[in-house]
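Enquirer: got a predicted structure here, sequence first:
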Amino acid sequence: MSKIVMTFADKGDFAALYAAERWCADNGYSVGSGCAGMPRGLLRGEWVIAKWRNLTGQERADLDGQMTGDFRNGPVTVTVKE
């Protein structure tokens, strides 16, 4: 299975995070709730996604992707399944 990997390195507090969230919204992905030091889950479509720590192993496996990185200072990486 191939993946799309996008890296956002916008400068400023949370700028890379906001850019990554915009990309996700523009491309039809919902973004999970933030949980310090952990990824944020991504699902195609409109979903409410729990914090990473509250997702089961199966729920994590069922995600369409994840957002990782330094959410405050960047860079932030979005990885989604094609």
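Expert: Okay, I see it.
Enquirer: from now on I want contacts and neighbour counts done on CA atoms only, so please keep to that.
Expert: Noted.
Enquirer: quick one, helices of the chain?
Expert: Along the chain, counting by DSSP state H, helices occupy 15-26, 57-62.
Enquirer: what's the most buried one of the ones you listed?
Expert: Neighbour counts averaged per stretch over those are highest for helix 15-26, at a mean of 18; criterion: mean count of other CA atoms under 10 Å.
Enquirer: what's in contact with that helix?
Expert: 7-10, 30-31, 71-78 (CA atoms under 8 Å, 6 or more residues apart in numbering).
Enquirer: centre of the chain to that helix, how far?
Expert: Centroid separation between helix 15-26 and its chain, computed with CA atoms, centre = their mean, to the nearest Å, is 9 Å.
Enquirer: put this beside the first:
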Amino acid sequence: MSTFKKTFTGEAPFQALHACSDWLEERGYSRGSTCALYPTGVLNGEWDIAKWKNLTKQEIAALDGQITGNTREGPVTLHLKKPPVDHSE
């Protein structure tokens, strides 16, 4: 499934998700809205991504990756189809 996986943790609520979001943004990715019990979609570039339950099968297939895990308490794991392009340098 994914060729790249990275896990984020945190001490406070949503800290792991915010760390993951910051990491993605630094590399030119967008993340979708969170949705209880579902993954969160990830796309390279600036996108407004709907909640997972509102995405079509075609839209899910077109995603560059997804975030799974407990978005409130952590940890969360980022799964990407291919290694990220680092735009932070």
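Expert: Perfect, thanks for sending it. Everything quoted here is computed from the prediction, not taken from an experiment.
Enquirer: pick out the most distant pair among the contacts of helix 15-26 of structure 1.
Expert: Using CA to CA, those span at most 21.7 Å, a distance reached by Ser30 and Asn73.
Enquirer: for these two, indicate the residue with more neighbours.
Expert: Ser30 (21 against 16; other CA atoms under 10 Å).
Enquirer: and the more buried one, what's its match in structure 2?
Expert: Counting by TM-score structural alignment, Ser30 of structure 1 lines up with Ser30 in structure 2.
Enquirer: which non-adjacent residue is nearest the residue positioned nearest the centre of structure 2?
Expert: The centroid of structure 2 falls nearest to Ile67 when counting by CA atoms, centre = their mean (3.8 Å). Distance criterion CA to CA, 6 or more residues apart in numbering; nearest residue to Ile67 of structure 2, sequence neighbours excluded, is Leu78 at 4.6 Å.
Enquirer: residues contacting that neighbour?
Expert: Residues in contact with Leu78 of structure 2 (CA under 8 Å, 6+ apart) are Phe4, Lys5, Lys6, Thr7, Cys20, Gly65, Gln66, Ile67, Thr68.
Enquirer: closest to Gln58 of structure 2 among the residues you listed?
Expert: Ranked by distance to Gln58 of structure 2 (CA to CA), the contacts of Leu78 of structure 2 are led by Gly65 at 13.5 Å.
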